[in-house]
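K.L.:
for reference, the sequence and a predicted model appear below.
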Amino acid sequence: MISVANPQAQVVALRDEINTAIAAVLDSGIYILGPKVQQFEKEFAAFIGAPFAVGVANGTDAVRLALMALGIVVGDEVITVSHSAVATVSAITETGACPVMVDISPSHYCIDVAAIEAAITPKTRAIVPVHIYGQPADMLAIMALAERYDLKVVEDCAQAHGAAIGLQKVGTFGHAAAFSFYPTKNLGALGDGGAVVCKDAAVFDRLQCLRQYGWKTRYISDSHGVNSRLDELQAAVLSVKLKYLESGNGLRRAIAGRYSEALQHSGIIVPKIREGATHAMHLYVVQSEARTELASHLASYGVATALHYPAAIHQQAAYGQKAALSHTEYLYQRLLSLPMYPELGDAEIDQVCLGLKAWNKE
């Protein structure tokens, strides 16, 4: 069965480089916030095109600490989407702020800018747009809106490493940006990991304190902080993988092109890329009113599929919100993810396309 994601495939391809990087950390005797973390932070910031990056324990913490560093506190309202991994809303809740979930664009699946403005109240302090599946949100319009209402913006880039609008990579538009390095991401660690990218030196300083108990001086907490540190082993592995991120994203887009070609005239809606944007193609998600039947059909061809995600966040008990998110709720009955990772071989891609073309004929 061809899986939807396969992080082990990249480990196999890069095993010698990864083993060398890990051995260097083991030999160093430094395992937390050492030179490998500092090296990766500089490399990743340069890749994104931002002055600063701060490694943290995971992508959820990246969103949470970014909001905290920007001054979001208990009782503030933060506007975001229900169409995302639950981590986005969980992170907002962990700051003590109130997540306000709004609808998405039915064509690009990212946050609807008009819905943001309609949801703004005197308590609104921030917006967290999600670059879902690797599709850039409309950041120019979002930043213009944020400036008009004096709101902070934290980009959730957990699925969008390397995505761009024009020549500017996502993660450089907002006041801060959160990245996840979960193993299945376009840039994935061998465990959990995350980073916050920012442009402001004061925000960078706060983030460095926040991730380690509020320390400016070791063991002395000048402010409340948490324990959220990227370790040396993960940083070393990420430095290896970062060298292959752009080429990997190119392979993802090439695979997506083959899928979309195979689905011509099928009645299945393929991903629509925002004009002027570069999609990171973290996931290739189609839309079909016969989703269950399509998944069963592809399984008969040895092709796995997945639901990202089975229920919208506002429909889940932990974060229930009485909101009429019509586009979100409609799409959650229709979306289906196909296999997408750079190491898919030609024979595997051919097999997926064969199943897709066979669906066209049924």
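P.N.:
Here it is on my side, so go on.
K.L.:
going by C-alpha atoms from here, please, whenever you check contacts or count neighbours.
P.N.:
OK.
K.L.:
quick one, strands of the stretch 1-150 of the chain?
P.N.:
52-56, 77-81, 98-102, 124-127 (DSSP state E, counting those that start in this stretch).
K.L.:
reformat those as a markdown table; add distance to residue 269 and mean neighbour count.
P.N.:
Formatted as a markdown table, those follow (distance: least, Cα to Cα, whole Å; neighbours: other Cα atoms under 10 Å):
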| stretch | distance to residue 269 | mean neighbour count |
| --- | --- | --- |
| strand 52-56 | 37 | 27 |
| strand 77-81 | 22 | 27 |
| strand 98-102 | 23 | 24 |
| strand 124-127 | 29 | 25 |
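K.L.:
present the ones you listed as a markdown table; the columns should include distance to residue 351.
P.N.:
Shown next, in a markdown table, are the strands of the stretch 1-150 of the chain (distance: least, Cα to Cα, whole Å):
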| stretch | distance to residue 351 |
| --- | --- |
| strand 52-56 | 39 |
| strand 77-81 | 35 |
| strand 98-102 | 38 |
| strand 124-127 | 41 |
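K.L.:
for residue 199, which of these is the nearest?
P.N.:
Comparison of the strands of the stretch 1-150 of the chain against residue 199 by Cα to Cα identifies strand 52-56 as nearest, at 6.2 Å.
K.L.:
sorry, back to before: select, out of the strands of the stretch 1-150 of the chain, the one closest to residue 71.
P.N.:
strand 124-127 (8.9 Å).
K.L.:
put this next to the previous one:
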Amino acid sequence: MSITMHRLNYFTKREVPLLDTVAQYNYLKEELQAAMNQVLESGSYIMGPAVKQFEEAVAKYCGIKHAIGVANGTDALLLTLDALGIGPGDEVITSPFTFFASAEVISQLGAVPVFIDIEADSYNIDTTKLEAAITPKTKAIIPVHIFGQPVEMDAVMELAHKYGLHVIEDACQAMGSAYKHRPVGSIGTAGCFSFFPTKNLGGYGDGGMVITNDDELAAKLRILRVHGSNPKYYHSMIGYNSRLDSLQAAMLKVKLPHLDDWNRKRRQKALVYTAQLRVTPLKLPMESQGMYVIYHLYIIQTPHRDALLRHLADHGVGSGSYYPVPLHRQQVYQPLGYGLGSLPVAEQAALGTMALPLYPEMTDEDQAYVIAVVHDFFEKRGELQ
């Protein structure tokens, strides 16, 4: 019997989730409950002191002037585009390989998303294709730091300056990652974060934030999030009801000091995966020089994705397909005319990418079991080196 099968049999069948939000809660339970009780006893549940305190903590963490809490990561993108005056007739360049919200917000304002292909290694937009997509209608670029992998921001910013474009960093999966020692989200006109429970810094419900050094933009965002009013009941804009509630802010403030340590643990576990899975034919994550990747997800790629997903599930291992349909091939965007094969790298990624379990509290034994199950899959196919 092979070494891989010995290893697989050594472990009794385990249940290893793709992620475990409860483990983190249990670790901080007393602090979180104390923070929650403080808010409940204050009676200030919307836009209270806890929100301002968390905003100040995030601004300091990112080394930036303004942090504006909103209801979720999608609203962070939407309000930023709106505050920048993006609307009907405008074009915004973004990635086709991301969560739908990155393009959805462009369309909600009547603008047109323009998709360019991605890099095969990072799954981020291919900045060498960026300039060719710029037209007189282009008003902004939304680079998406997908899976916690920073975009090549020097190239993005160079073209943005050349053509007078706004850059809204979609850092919803990347809080804590860095590009050449600069926190992602702090490089462009604005950066947008999500605090959805599964994120590296996740709350216990929805939440989002915009960061920026632009005083005027920050002021507009603070007005837009409260129905366009300043002061209350006096409306200078058509706005939104998009506020980060005090309970989420208080609990996220408890978590924020732990984020760097959690991200380091993610990176350590990613290194173990990469070292141990090199004996398989999987396409594994790569880190470019100057990039600090925080592995929101550990993404692998294989033409046998669906079979591997089933094999993992059969052995109690959680996994997920990210993303099975690229945005330019979604039904709602068919009128834009992107035919099959128009963005081949994104389309290839959509056919084969998937995530393995990765979270800070994951035990060495659980990770070893996941690796053994993956080895077993490829050994049975005769593809294990």
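P.N.:
Perfect, I can see it now. Everything numeric in this text was worked out from a predicted model, so none of it was measured.
K.L.:
for the strands of the stretch 1-150 of structure 1, which one sits closest to residue 320 of structure 1?
P.N.:
strand 98-102 (10.0 Å).
K.L.:
and the equivalent of residue 214 of structure 1 over in structure 2, how far from residue 221 of structure 2?
P.N.:
Residue 214 of structure 1 maps onto residue 228 in structure 2, with residues paired by TM-score structural alignment. Per Cα to Cα, to the nearest Å, residue 228 of structure 2 is found 9 Å from residue 221 of structure 2.
K.L.:
over to residue 66 of structure 2?
P.N.:
From residue 66 of structure 2 over to residue 221 of structure 2 the distance is 10 Å, taken as Cα to Cα.
K.L.:
contact partners for the aligned partner of residue 68 of structure 2 in structure 1?
P.N.:
Under the alignment (TM-score structural alignment), residue 68 of structure 2 maps onto residue 54 of structure 1. Applying Cα atoms under 8 Å, 6 or more residues apart in numbering to residue 54 of structure 1 gives the contacts 41, 195, 196, 197, 204, 207, 208.
K.L.:
repeat that for residue 362 of structure 1.
P.N.:
Listed by Cα under 8 Å, 6+ apart, residue 362 of structure 1 has no contact partners.
K.L.:
circling back to that earlier point, leaving out the residues flanking it, which one is nearest to the match of residue 214 of structure 1?
P.N.:
residue 239 (4.0 Å; Cα to Cα, 6 or more residues apart in numbering).
K.L.:
burial check on the aligned partner of the one you found in structure 1, number of neighbours?
P.N.:
Under the alignment (TM-score structural alignment), residue 239 of structure 2 pairs with residue 225 in structure 1. The local packing of residue 225 of structure 1 (other Cα atoms under 10 Å) involves 19 other residues.
K.L.:
state the helix or strand in which residue 225 of structure 1 lies.
P.N.:
Assessed by DSSP states H and E, residue 225 of structure 1 sits outside every helix and strand.
K.L.:
and the gap between it and residue 91 of structure 1?
P.N.:
Residue 225 of structure 1 is 15 Å from residue 91 of structure 1, by Cα to Cα.
K.L.:
same question for residue 8 of structure 1.
P.N.:
Distance of residue 8 of structure 1 to residue 91 of structure 1, computed by Cα to Cα: 28 Å.
K.L.:
out of the two, which sits in the busier spot?
P.N.:
residue 91 (21 against 14).
K.L.:
near the closest residue in space to that one that isn't next to it in sequence, how many other residues are there?
P.N.:
Spatial nearest neighbour of residue 91 of structure 1, chain neighbours left out: residue 64 (4.8 Å); criterion: Cα to Cα, 6+ apart. Using other Cα under 10 Å, the number of residues around residue 64 of structure 1 comes to 24.
K.L.:
what residue in structure 2 is paired with residue 64 of structure 1?
P.N.:
With TM-score structural alignment as the criterion, residue 64 of structure 1 matches residue 78.
K.L.:
what residues are up against its match?
P.N.:
Applying Cα under 8 Å, 6+ apart, the residues near residue 78 of structure 2 are 105, 106, 109.
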